[in-house]
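S.K.: Just need the structure, nothing else, for what follows:
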Amino acid sequence: MNEPKRFSWAKFPESIGWRDHAVGAALFVAYVIWLLITARSLGFPRDESFYFHAGQSYARWFDQLVAHPKAAMERGAIDGAWGYNHEHPSLMKSLFGISWLVLHQKWKIIADASTAFRLPGMATGGLSLWVTYLFGARVYSRRAGLMAAVLLALMPHIFFHAHLACFDMPIAAMWILSVYVYYRSVQEKTLGWALAAGIVYGLTLETKHNAWILPAVFVPHTLVVYGRAFFGDKGEKREKLRLPMELISIAIVGPFVFYALWPWLWSDTANRIREYVEFHVHHEYYNIEYLGKNYFGPPSPPSYAPVMILATVPSITLLLFGLGAGERLAALWKRLREKLLGTSDEPDLLLLLAFAAPLAVFFLPKTPIFGGTKHWMPAYPLLAIFAGRGFDLVADALGRAVSALPGALAKRQRELTWALGALCIAAPLAITVHSHPFGLSAYVPLVGGTAGGADLGLNRQFWGFTTQSVAPYLQANAPRGASVFIHDTTGDAWARMLDEGRMRRDLRATWSPGDAMFSLVQHELHMNEVDHQIWVVYGSTAPAYVLTHDGVPIVSVYRRK
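M.R.: Here you go, the predicted structure:
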């Protein structure tokens, strides 16, 4: 943990500084550009269509706030604008809407409204890489931080969700940022960093309800770090005892930021907070397939999260994670046995808690699993940091082995480290590129890829986003004005596809196979009954077209004879 914090190929100072932020910014820009380039090929999930609508509503209120502030602050104006989709906090939907209003409507910089809506979510994908690099570089080494950021970017499910105007990538980014700023506040022990910890936690609360879990990370870590001050000998106590300002700020400033940024809460506050909490505590269940069984309620299988992580995160990333996390867990255990725990800022403990907390709830029998991997995505930046540490261990072992060799090969440590890094990212890169735009269908080669995941009975997709992928077939085969049963796709998502020319504008959506010339089926286990309905209505069991990914049916298109 005291390795030189410099790249072997560049002269960086020992301390983390502006050069490291330049590296983080470069990762941010490169990832956002990649997401922008690939965004148009990805259709619109159900949830996105709701958040597009909410973003427009909120943006118009901000527009009114600038033009007529007194009228905008009246309760009727606030409730009218912010009442839609008030089940979720407002931060990301506000950013979606402002991006749409400014970059698409007013300045016309971005041609597609959907891309303008999606840009803030993409930016959080870039932010997650930036902070992951900084955290890994500060705690372990710059090499570990860089590898961690790249491996995080090259997780197929991360790449899929990073495109969307949803909350799953944003909460992953805000989770790692909140943990990082808290850690810096513990290190620096200043009022400024403590206030920053509270503000960032408030923004995390305002992003998604996963933030409720973060105190389970901060409080145990604070107790360990400050424990020796309270329970050590008197001399040690006089030297170290101080109030945990960062925890106090998180408890006070955080909720204030949460309240201040969500106008829906400004009236009837207690009842609306109660409604928000109860919505998520008693969230309805949706269908999800797992190992060939359809789950539509508790109990949830405790193996779900481990199996899905094993099946969706590139195996080399998990192998490096195992090495890194195992080594740091052993070091933490050693510190505990030697009674040294709490004599430092304990980064290993913090990272392990921040990794475990988002996953722990999925071992509870009543936790809904319908969102799949997206619900524990806040754990993935931490997983990547430990993978970066694992790469450090392997690279150091390679360096020691090479240095013992005779001749010129012993002087090639830098080149061999680069080659090792390239080998470690090659497979995740190939898997991630190949997964698009069917990221939710993608499974790693360890389980047989997409086909293996289907054979195991793992979920193939949800949200109806794959409708856009059959646009070429409908373009070539549907008569003008043809009606299409769009199955699991929402009307707003369909309208967005038509508006942006992603689907032929003359095609008409219907909500029943009996009213349609063409009928789509997005393949999920619980959707099998839709096939049967179409067979009865159309008098045929043969689809006219089947969209596949690696031979696995994703969408079937039936045509009425």
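S.K.: Only C-alpha atoms from now on, for both contacts and neighbour counts.
M.R.: Will do.
S.K.: Tell me the first helix or strand C-terminal of whatever helix or strand residue 34 lives in.
M.R.: Element membership of residue 34, judged by DSSP states H and E, is helix 18-38. Elements were assigned by DSSP H and E; along the chain past helix 18-38, the next helix or strand is helix 46-67.
S.K.: just checking, what packs against that following helix?
M.R.: When contacts are defined as 3 or more CA pairs under 8 Å, 6 or more residues apart in numbering; DSSP states H and E, helix 46-67 packs onto helix 69-72, helix 75-82, helix 91-99, helix 113-139, helix 491-499.
S.K.: Of those, give the one that comes closest to residue 402.
M.R.: helix 113-139 (24.5 Å; CA to CA).
S.K.: How far off centre is the host helix or strand of residue 220?
M.R.: Assessed by DSSP H and E, residue 220 sits inside helix 215-231. Distance of helix 215-231 from the chain centroid (CA atoms, centre = their mean, to the nearest Å) equals 28 Å.
S.K.: one more to put side by side:
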Amino acid sequence: MSGSTIKFKATLSQRVALFFLSPLFPWLAALFAASLVITTIDVADDLHWSIQGPGLTFDEGFNIEVGVFLARSFQLAGTSSFHPETLQEIYSNPLYNPDHPPLGRIAIGATSEILNHFLPVETGQPYLVSYARVASAIEFGLLVLIVSLASRRWFGPVASCASTISLICMPRLFGHAHLASLEMCMCLTYTAFFLSLANRCKWDDRIGLRQMLIPGFFLGLALLTKIHAVLILPVVLVWFLWNWGLRSLIPFVFLCIVGGVVFFVGWPWLWSDPLNHLNEYFSRATERSSLNCFYFGTKFADTDVPWHYPFIMFLVTMPLGFLGAAVIGMTNRTDDENSKHALRDKRSQLIFGAWLLPLIVFALPKVTVYDGVRLFLISFPLFAIFVGLGAKRIVHRLQMKSGEFTIVALTALALAGPIYNMVTLHPCHLSYYNEAVAGLWKANDLGFETTYWGDSATPALLEAAAENIPEGAVLEVAPVLHPLQLEFMRRGSWLRNRPDIVLKAYDDSRRDLSPYVLVIRRKADPWKSLTPPPEGAERIAAVIKQGVVLAEVLKLPAKIADPQLAE
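M.R.: Now for the predicted structure:
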């Protein structure tokens, strides 16, 4: 009986191992990752197949409106979409904003339109935020797939499995996958470029033009997504010169030409006046209104943030077990005792540079930094490759010295923290901090920003608050970072279900303040009159994660606001 049980357990263990190490695992993991996000994105009780997700962030509306406009314009134009007169009409329309290239926004708009065509939801609004968010979920699944496949091809199934699981379990990355923003498309195209380049280049002394075609195409797609794509070029140039010397300059120039052609062809707005429009695009990217950043208890202007911000933020928002595995992956041999050090391998050098450079750039003086890790989120997916490489090395050592139980226990320990946080923080994954700072509650005490993008104004919060807000009342919102923020909330957040509620930007100098105030606890832009809540204020709803208030709806006392003025 005992022998039979042991045999059964061993067989079950082998079956589990075979599943995770099988060639199908990358595809199943990608499908799981996309599905997990899609079923947790609902922003306004729109979808019966998705539970409530994060609240509407401050600028999702910009991406959705431009994306939906482009998708509908090209759909209406049909076969004449690329006629010069048609393109001129589309891109000269006031509804089009060229502050970002079109690829990420078209993906958002097209996904929204396709889903609304096959699964229509009547809301009376021009778009459905929940549908637009599906684009990021699909991009997240594709990101998991390409990282998993590349890691498997280069370092084997164990490394691939670890890279895949770590990528899915990075809470900040997982959180961004829930939003109709450009970050996930940027992560996908940036990662696809470096993986394709590492895969195409020969590892001997030859490097040719033909090898630059596919990477050049992905370079163009990255450039068509966000200006962050320019970070690709210095990484590649240094890597080329280090490994192939001056003879790599011609392939580098050819790579840039291919990427530039894809960028130009893919953005018809540039066609009519290339030089002026390029100048306008780069001016918009560099000349923008300043945002505040809260770091170690101090509010900084975005150009005055201390140089160590990106490094510290990366260290405290990446799960601790993943950090440890990646350090081993970077500093040990790539495979067995006879192979070379990881960073002496050309492929690993490229991935290392692509991971590190965004952190370095955002540490430079006067470079704008804000919104947590959003600006250097592109470093996260490639870091997973080193997590997988380190995990493979650990498993190899443990197989020789310990046993299967130790491997399982260590894996469970490494994943326990991020999975626990992903569950308990849902849907506010952008508030995640790792074990090094004892999670969100201690990060709050240490002076880190706890919520920054409005995602903590969740559907559940707004729904609970609405039960206590009378018909026709005014709801003050604090902070308001852009004049259109309230309009986006009215159209796309759960408050769409209460059109009688009037939204206003909170300003304590106004004499007609409503007693009802939605306070998003963004530390970079607090109102002193609301922080802490004034004496006598009643909390009618709140989002509290790990003991930290991320957002709340207050009813102010009569001495501060006259309830009659809210009607």
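S.K.: Any idea what the TM-score is?
M.R.: Once superposed, the chains reach a TM-score of 0.83 (TM-score structural alignment, normalised by the length of structure 1), with 515 aligned residues with a CA RMSD of 3.3 Å.
S.K.: what comes up buried for the helix holding residue 34 of structure 1?
M.R.: Using 16 or more other CA atoms under 10 Å as the burial criterion, the residues of helix 18-38 of structure 1 that qualify are 20, 24-25, 27-28, 31-32, 35.
S.K.: Now render those residues as JSON lines, adding distance to residue 379 of structure 1.
M.R.: Formatted as JSON lines, those follow (distance: CA to CA, whole Å):
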{"residue": "20", "distance to residue 379 of structure 1": "23"}
{"residue": "24", "distance to residue 379 of structure 1": "20"}
{"residue": "25", "distance to residue 379 of structure 1": "22"}
{"residue": "27", "distance to residue 379 of structure 1": "20"}
{"residue": "28", "distance to residue 379 of structure 1": "19"}
{"residue": "31", "distance to residue 379 of structure 1": "19"}
{"residue": "32", "distance to residue 379 of structure 1": "21"}
{"residue": "35", "distance to residue 379 of structure 1": "21"}
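S.K.: Once you drop chain neighbours, what's closest to residue 81 of structure 2?
M.R.: residue 74 (5.5 Å; CA to CA, 6 or more residues apart in numbering).
S.K.: which other helices and strands contact the very next helix or strand once past the helix holding residue 220 of structure 1?
M.R.: Per DSSP H and E, the first helix or strand lying C-terminal to helix 215-231 of structure 1 is helix 234-240. Contacts defined by 3+ CA pairs under 8 Å, 6+ apart place helix 234-240 of structure 1 against helix 215-231.
S.K.: mind listing what's buried in the helix it packs on?
M.R.: Buried residues in helix 215-231 of structure 1, counted by 16+ other CA under 10 Å: 215, 217-218, 221-222, 224-229.
S.K.: Would you tell me which one of those residues comes nearest to residue 257 of structure 1?
M.R.: Using CA to CA, residue 215 comes nearest to residue 257 of structure 1 of those, at 16.2 Å.
S.K.: Just to confirm, what residue in structure 2 is aligned with the closest one?
M.R.: Matched across to structure 2, residue 215 of structure 1 falls on residue 233, judged by TM-score structural alignment.
S.K.: any idea how far residue 193 of structure 2 is from its match?
M.R.: When distance is defined by CA to CA, to the nearest Å, residue 233 of structure 2 is 11 Å away from residue 193 of structure 2.
S.K.: Now residue 301 of structure 1: closest residue in space, sequence neighbours ignored.
M.R.: residue 365 (6.9 Å).
S.K.: give the contact list for the residue nearest the centre of structure 1.
M.R.: Residue closest to the mean C-alpha point of structure 1, counted by CA atoms, centre = their mean, is residue 169 at 2.8 Å. The contact partners of residue 169 of structure 1, taken as CA atoms under 8 Å, 6 or more residues apart in numbering, are 121, 124-125, 158, 161-162, 377.
S.K.: Mind doing that once more with 10 Å?
M.R.: 121-128, 157-163, 175, 374-375, 377-378 (CA atoms under 10 Å, 6 or more residues apart in numbering).
S.K.: what's the spacing between it and residue 417 of structure 1?
M.R.: As judged by CA to CA, residue 169 of structure 1 and residue 417 of structure 1 stand 31 Å apart.
S.K.: Residue 430 of structure 1 too?
M.R.: Per CA to CA, residue 430 of structure 1 is found 20 Å from residue 417 of structure 1.
S.K.: Which residue of the two possesses the greater neighbour count?
M.R.: Counted by other CA atoms under 10 Å, residue 430 of structure 1 and residue 417 do not tie: residue 417 has more neighbours, with 19 against 12.
S.K.: Would you check that the more buried one makes contact with residue 393?
M.R.: No. Residue 417 of structure 1 is beyond contact range of residue 393, at 11.5 Å (criterion: CA atoms under 10 Å).
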